[in-house]
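**Student:** What follows is a predicted structure for the sequence shown.
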Amino acid sequence: MKEFTEEQKYLRAKKQVDKIKGFYANLASYCIVIPFLIFINLQFVPEFHWFWFPIFGWGMGLTFHAMDTYNYNPFLGRNWEEKKIKELMEEDERYKQYK
């Protein structure tokens, strides 16, 4: 496996921190906006609870954002993308040897 330079390690860590900050900003927005929407709904149209639509819609988006931020992918496994890139690079290297 290749070694990363200090600069590459720093850039990868910075990118991850930016993803985490983005997720927490999204989460904070959700926690502020959803109660406001519930209040508006119950205040003006209490007979129809439409607030469930943004709760579930935005909640699903927030869930996928969290999964992306923390590299959790139950369908393809952890670090699937990096493993696949490595596999394709090795395959390409073997192909070049036989040409």
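**Tutor:** Looks like it arrived, so ask away. Numbers count the residues shown, from 1 in each chain.
**Student:** going forward, measure contacts between C-alpha atoms and count neighbours the same way
**Tutor:** Will do.
**Student:** mind listing what's buried in the biggest helix by length in the chain?
**Tutor:** When the chain is parsed with DSSP state H, its longest helix is helix 6-44. Across helix 6-44, burial judged by 16 or more other C-alpha atoms under 10 Å covers 19-20, 23-24, 26-27, 30, 34, 37-38, 41.
**Student:** take the one below as the second:
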Amino acid sequence: MEKNYKENLKYRAAKKRVKDIKGFYVHLLVYLFINVAIIAVNSYRNWEQLNEIWTYSTAFFWGIGLFAHWLSVFGPNVLFGKDWEEKKIQELMEKQKRNTWE
């Protein structure tokens, strides 16, 4: 039973990871589509310089949000490497074991 429980947990974690990755790519596609449309419409209308600032500020500030989304999905592995958390847990457990009175 324990094996099925562990496999179920692994499946759930993998399913959540796939959902997170898919969510990021949907966000990226919407970002690209909307910002290309905004830039195209403003280029076609040939508005004054002030409107160009608003056009690119949308892409800029939304891009910051998109980067934050990317970081939440892909960031932990980028910053800490693969299996960093598990290695750190093992390291701390070994350190704790050496510091006990056993």
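**Tutor:** Perfect, thanks for sending it. Here the structure is a predicted model, which means the values were calculated and not measured.
**Student:** roughly how far is the longest helix of the first structure from the heart of the chain?
**Tutor:** 11 Å (C-alpha atoms, centre = their mean, to the nearest Å).
**Student:** and the next element down the chain from it?
**Tutor:** helix 52-69 (DSSP states H and E).
**Student:** In the second structure, what stretch matches that following helix?
**Tutor:** The aligned range for helix 52-69 of the first structure in the second structure is 56-73, by TM-score structural alignment.
**Student:** The matching stretch vs the first structure, average offset?
**Tutor:** Average distance, stretch 56-73 of the second structure versus aligned residues of the first structure after superposition (mean C-alpha distance after the TM-score superposition for the first structure): 0.9 Å.
**Student:** distance between that stretch and the chain's centre?
**Tutor:** Using C-alpha atoms, centre = their mean, the offset of stretch 56-73 of the second structure from its chain centre is 11 Å.
**Student:** Check stretch 87-95 of the first structure too.
**Tutor:** 29 Å.
**Student:** so residue 78 of the first structure is in which element?
**Tutor:** With DSSP H and E as criterion, residue 78 of the first structure is part of no helix or strand.
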